[in-house]
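Next come a sequence and a model predicted from it.
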Amino acid sequence: MKITSRVAVAFAFLSLCGAGTLQAAPVDGARIQAADREPGNWMSHGRSYDEQRYSPLAKIDQANVGQLGLAWHYKLDVDRGTEATPIVVDGVMYTTGAYSIVYALDARSGKLLWKYDPKVPRDWSGNGCCDVVNRGVAVWKGKVYVGSFDGRLIALDGKTGKPVWTTDTVIDRNRSYTITGAPRVVKDKVIIGNGGAEMGVRGYVSAYDATSGKLLWRFFTVPGDPRQPPENKAMEMARKTWSGDAYFAQGGGGTVWDSMAYDPELDLLYIGTGNGSMWNRKLRSPGGGDNLFLSSIVALKPDSGEYVWHYQTTPGDTWDYTATQHIILADLRIKGELRKVLMQAPKNAFFYVIDRKTGELISAEKFAPSNWASHVDMKTGRPVENPEADWTKEARLIYPSPFGAHNWQPMSFNPKTGLVYIPMQETVIVLTPDNNAKYVRKGVFNVGLQPFDVPEDAKALQQVADAHKGHLLAWDPVTQKAVWDQPHVTIWNGGTLSTAGGLVFQGSADGRAVAYAADSGKKLWEAPANTGVIAGPVTYSVDGEQYVTFMAGWGGAFALTGAMANVAKVQPEARVLTFKLGGMAQLPPPKKTVTPLPKLLPVTADAATLGLGRALYNGYCSVCHGFNAIGGGVLPDLRYLTPEKHQLFPGILAGAYAQKGMPVFADLLPPEYQAALQQYIIKRAHDLEQDLAQQGKPAQEPAKK
């Protein structure tokens, strides 16, 4: 029996009041498939199984969107990267913040109904590449499912937030497995992948029984131990595309850390896979090969995890060009024929339209600048690589960089306009090989390249920052051409939402919530967010009132690296921001507290030692504390270490701050290396003092909690 909107509202009311035996979040597959009959809800990660992120709601439209005001806001516990897509069912919002903390909120008022903290050990922070983020929950038949950063899959009672069951998804606790993606539920199976390719893991996606948490199937994305027989026919096929056995020690990669979609008619589950471990294919697979299933879209049978077909976007990937970016399913009329297609705009800058039944490539064109490949050969379906982009022999300028032409921030598709709205970005980098690299241990990057050589000079650094450009791009997937383009201050802007009201909503890295006309790209409305907005917004309705919610909170890979991210000039202030027509709520003023530069210790090292310290810093510390010790505002800027903290420096490297999230590096750095690293940090504090003096500014920075 299908649940009508009236019955659904009754369910919500009884659940919130604790009456009867009805459960909160009574979502199932039939309800998700019929999502358009309940446009007021947002019941799955992409609203519907096709992941279009399009809402039929139209009360807020181009004519009145300028009247949007803040309806309510809710402060999250941890001011770090906020990447979740909220789920809204029958007046209740389920969302997550950093460290995988789950919140159930009254969608009308923002009142907290319950909260669940999975107590992720803070010393697990160093096992992830890109902040302690979480992209949200799934709901199914009264339960709420979340993947914790340390690799657990947890089922919660949707009414109380109490744990029902927990299972460990990690196959090897000696490796750096994480979960940052949102689960999906298909046919009573909770499907989740893991992260960790940069750190040296073997990728896979797993399905668990929604009622008990029992593992039902697991699909590995790269081969396992070459001394053992392949697990199945798919792994037998994949193994033929790898050479040597070094990949096994390195992990292989191919993690399924984000995108998935499901076609109920074809009964196919689509997953996107990540980069190789190591990135450097000369080390990972010395004899060459495509290295299946790295950087691929793979179709599986959801009942068994059985392989059906794949399309590899970047064969033998060596640039961190993951295909884990958002996957959208749609029916498009192409050359007079209605085709069931799958669309993806992954990091590598090509927009792919693929037949989702067979895996046949229909078209592929560049949606952003790139120099690694000239085009995709439509006869073979393979990219035509540029030999000058092979950095495994010598340093090369590459674009897009590993930040990608489009990263995890979700895009959306509007069936009325026929356009896909992509958070596109222009990024560049110089990659330099380290062809002697070997896997060391968990918690350490495993990529096979030299530390990034970002300039210290302020003018040169600004030039690098200026080369990184953000866009909101409206793309026609049939003609494979841009229709309109709205520029942003920098990259790392939020995901998109399109609506029947003719609107596209997106948050920006420089701290705004914005609405554009879906047909023309004209900016129609914006509101301050007090922090960078990187998540994808949602819209829903309760009691006839339409709301738009942005999860706000600066963070993630680009924000942590610091130097270039500073152009956004925002602080991490994690909140749920919900708007409605005529909303009158007010945000508190943004954080502006400053701390003076502490008394500086003397620089006693020679130039060679400082050079060593710089290499060590950018090799081990920059991914969290910023290139060249320029903090991005999310984690402490080490140039502001006090003399007292410097006295503790060896202890900090040895684990004194492990429970605050600071990884242990003392085992990798002998005392003379630790001293060189510390001297470089002190030297950069002196550089900052000089820069501020030349600018006539006081030596200060935004305070950290």
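It's in. Numbers count the residues shown, from 1 in each chain.

C-alpha from now on. contacts and neighbour counts both.
Noted.

How much space separates the residue most central in space within the chain from Arg135?
By CA atoms, centre = their mean, the mean C-alpha position of the chain lies nearest to Trp408, the distance being 4.1 Å. Noted for Trp408: a distance of 10 Å to Arg135, by CA to CA, to the nearest Å.

And for Lys59?
The value you get for Lys59 to Arg135, if CA to CA is used, is 27 Å.

Comparing those two, which shows the higher neighbour count?
Arg135 (27 against 17; other CA atoms under 10 Å).

For the more buried one, list the residues it contacts.
Contacts for Arg135 (CA atoms under 8 Å, 6 or more residues apart in numbering) come out as Thr82, Glu83, Ala84, Thr85, Thr96, Thr180, Gly181, Ala182.

Quick check: the fourth one vs Arg53, distance?
Right, Thr85. Distance of Thr85 to Arg53, given as CA to CA: 10 Å.

Find the residues that touch each one of the two.
Val538.

these two touch, right, the residue nearest to the centre of the chain and Gln325?
Yes - the pair Trp408 and Gln325 qualifies as a contact (CA atoms under 8 Å) at a distance of 5.2 Å.

try this one side by side with the last:
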Amino acid sequence: MLRTQSTAAALCLALTLGTACSPKNSDHPTSSNSAEASFAAVNHERLANADREPGNWMSHGRTYGEQRYSPLKEVQQSNVKDLGLAWSFDLGAKRGIEATSIVVDGVMYLTSTWNVVYALDAANGKQLWRYDPKIEKDVMVKGCCGPVNRGVAVWNGQVFVGTLDGRLIALNAANGDVNWEVTTVDQSKPYTITGAPRVVKGKVVIGNGGAEFGVRGYISAYDANTGDMAWRFYTVPGNPESGFENSAMEMAAKTWNGEWWVIGGGGTVWDSMAYDPELDLLYFGVGNGSPWNREIRSPGGGDNLFLSSIVAVRPDTGDFVWHYQTTPGDSWDYTATQHIILADIELKGQTRKVLMQAPKNGFFYLIDRTDGTLLSAENYIDINWATHVDMETGRPVEVEGARYVDKPYTIFPSFLGGHNWHPMSYSPDTGLVYIPVLDMPAVHGQPEHFEYRPGISNTGTSGIIGSLPDDQAQRDALKPLMKGRLLAWNPKTQKEAWRVEHSGPWNGGTLSTAGNLVFQGTADGKFVAYRADTGERLWDFPTQTGVVAAPITYTVNGEQYVSINVGWGGVFALAFGEYVQPESLPNAARVLTFKLGAKGKLPTLDWQPRVVFNPPAQTGTEASISQGFSIYQETCMGCHGLNAVSGLLVPDLRGSGFLHSLEAWNSVVRDGALQKNGMPAFAKWIDEAQSSAIRDYIIQQAWRGRNLQSPQEPEK
């Protein structure tokens, strides 16, 4: 474990930057006279009683229960039309911004891409400090979804950030100095961190990602003051010959077959957590298997615990208490890492402590959070892999053929799920949950041959079967199948209350408020307010870029603000960006903050075409192009888009000048000439012949794109 300690004294930045040093919106006593005590002075009492301080947003979901509901109602349905831009802050990035901001006593803490942390004056957006963890860009070879992350946590004068390269860093909340740093993963393996930490009872809890790449998942807790690891809970068992860490792993091992530990098993905890102070239970969601395909991962079947499960542990020790598995033996990347919400709801005349989740598999689950008992489960979108959840067994009843063992299967929802990481919210006023829904298919099929390649993606499914057609008419015909909506769901009745259809999938998370409002950003560049009870659209603001993050609301000096971090990104934007994001919509990462009566405007952004086609002569053979297509789909698609059609986030390879020289092409693909820009060297995975085949395929796709603009024959 690497740890560094900073000895720099914290100075009150309010001396030079304004009044951010004095706590606002809070009547809690300050326990120290030091400058640090005025910054992020969050403790267990404040978080456990967050509703007493509705003007703050002190944790990822505002409260430990992660409802993302605010009791604030200065901004409400009758006056939201008067909401205007109060201030904006440019994050200096053109990639995805997924972070939820934290606001404590008038100071906002948030992250940009590459885990750069900012502290801003929440009243006017002035920068107080900035911290850059200086991540080596070639770590992107380990990431599925770009250099994204979902924000920070704060506690007792510190700001905590998990970095893409697997570190957990504690910063002085007053000035951004590093207090301590620990490495939470084996950095020789393809682990990453994209989730936001949570702090429970003085312990910083963090998971990681990388299941597609071949790792063993776990969640860890670190002492907030020292960085010492308090406990670690593995989500899948290791090699039985090495012994099991606890009885939970011994139990889980009975649900696996084969030598799953060679690839790692997967089960990374890359997003959701929630905590119940009364029950003293920490809940977290577990991800997919490594690889996705159970036929390869666990030959002969098995439920493969704790993949695609919700797990409850004791936050002091990490001791296992209960679990519920949403997708036993998952083969579709149907993770259960999606947002978890805790609430007390009256069911059949009895108040029940429930846990709610709408995971990827398309079912909405209502679970008794005291013991994991399933209370109800109904599909919140149309699905075709299961007919229903059997309430006696708690298991989905699968449709024959859905596991694509004998032939490919077109499945709803896709591997992106009916709901992905974008946070949903719950309003105790309406009793509704507001879900950012995706509704699109995917085709799964067995690969002709599976060979585990350590360090890069290994889904165990056919990349060619799951690709898009090259024919433009066929591609255009798929667009109506790629849907996205805001869905208001009644968890008591397990029925839809209302819906708003969007132009496509991958829209932002939601915020609900006591003003009878629901806020959401959209993929096509709008920030919108709806009536929470009916879904009526009441207000919108053009954001100049797609939105994937979730909004927050807070007060400074008694005035309510609504804030959203904007910037188009994530896996859908990388792989399917052409289907939602208009080419004319640039990508500018910003914080946009609104209040009643404000009149601010955003500056005009320059627009440039996504790709300029200038392909060289096509010298590749049909066999080489076909081979290149297969390798591209398995190795390159995650960053550069399906069928080499990129979104706005990375260079579109079809317009690359490196195509004009095989030597120049290999210098990038194999030798890492652009490593500093985030393009790793792939020499250990791709030989010269394979690299040449990929180039042949990209040249073919470049000519295809050029011909769509002005038809002509490719040069020979």
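Nice, I can see it. Given the structure is predicted, the values throughout are model-derived calculations rather than measurements.

TM-score of the superposition?
Once superposed, chain against chain, the TM-score is 0.95 (TM-score structural alignment, normalised by the length of the first structure); 687 aligned residues with a CA RMSD of 2.0 Å.

What's the local residue count around the counterpart of Lys187 of the first structure in the second structure?
Counting by TM-score structural alignment, Lys187 of the first structure corresponds to Lys201 in the second structure. By other CA under 10 Å, 16 other residues sit near Lys201 of the second structure.

how close does Lys201 of the second structure sit to Ala221 of the second structure?
In terms of CA to CA, Lys201 of the second structure sits 10 Å off from Ala221 of the second structure.

swap in Ile206 of the second structure?
7 Å.

Confirm that Leu688 of the first structure sits in a helix.
Yes - with DSSP: H, G, I helix; E, B strand; the rest coil as the criterion, Leu688 of the first structure is located in a helix.

Asn414 of the first structure versus that one, what's the distance?
For Leu688 of the first structure, the distance to Asn414 of the first structure - CA to CA - is 47 Å.

okay, the two: which has more neighbours?
Neighbour comparison, Leu688 of the first structure and Asn414: the larger count goes to Asn414, with 24 against 19 (by other CA under 10 Å).

okay but that one is in contact with Tyr54, surely?
Yes - Asn414 of the first structure is in contact with Tyr54 according to CA under 8 Å; the separation is 5.9 Å.

Could you name every residue contacting both of these two?
By CA under 8 Å, 6+ apart, the residues touching both Asn414 of the first structure and Tyr54 are Ser498, Thr499, Ala500.

Derive a ChimeraX selection command for the buried subset of those.
ChimeraX command restricting those to the buried ones, with burial defined by 16 or more other CA atoms under 10 Å:
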select :498,499,500
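
Tell me where the stretch 151-300 of the second structure has strands.
153-155, 158-162, 167-172, 178-183, 198-200, 203-206, 218-223, 229-234, 265-266, 273-276, 281-285, 289-290 (DSSP state E, counting those that start in this stretch).

Turn the ones you listed into JSON lines, columns for mean neighbour count and distance to Ala86 of the second structure.
As requested, the strands of the stretch 151-300 of the second structure are arranged in JSON lines below (neighbours: other CA atoms under 10 Å; distance: least, CA to CA, whole Å):
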{"stretch": "strand 153-155", "mean neighbour count": "28", "distance to Ala86 of the second structure": "25"}
{"stretch": "strand 158-162", "mean neighbour count": "29", "distance to Ala86 of the second structure": "25"}
{"stretch": "strand 167-172", "mean neighbour count": "24", "distance to Ala86 of the second structure": "28"}
{"stretch": "strand 178-183", "mean neighbour count": "21", "distance to Ala86 of the second structure": "31"}
{"stretch": "strand 198-200", "mean neighbour count": "25", "distance to Ala86 of the second structure": "29"}
{"stretch": "strand 203-206", "mean neighbour count": "26", "distance to Ala86 of the second structure": "33"}
{"stretch": "strand 218-223", "mean neighbour count": "21", "distance to Ala86 of the second structure": "38"}
{"stretch": "strand 229-234", "mean neighbour count": "18", "distance to Ala86 of the second structure": "42"}
{"stretch": "strand 265-266", "mean neighbour count": "31", "distance to Ala86 of the second structure": "44"}
{"stretch": "strand 273-276", "mean neighbour count": "25", "distance to Ala86 of the second structure": "32"}
{"stretch": "strand 281-285", "mean neighbour count": "25", "distance to Ala86 of the second structure": "36"}
{"stretch": "strand 289-290", "mean neighbour count": "36", "distance to Ala86 of the second structure": "45"}
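
Thanks again, I'm all set now.
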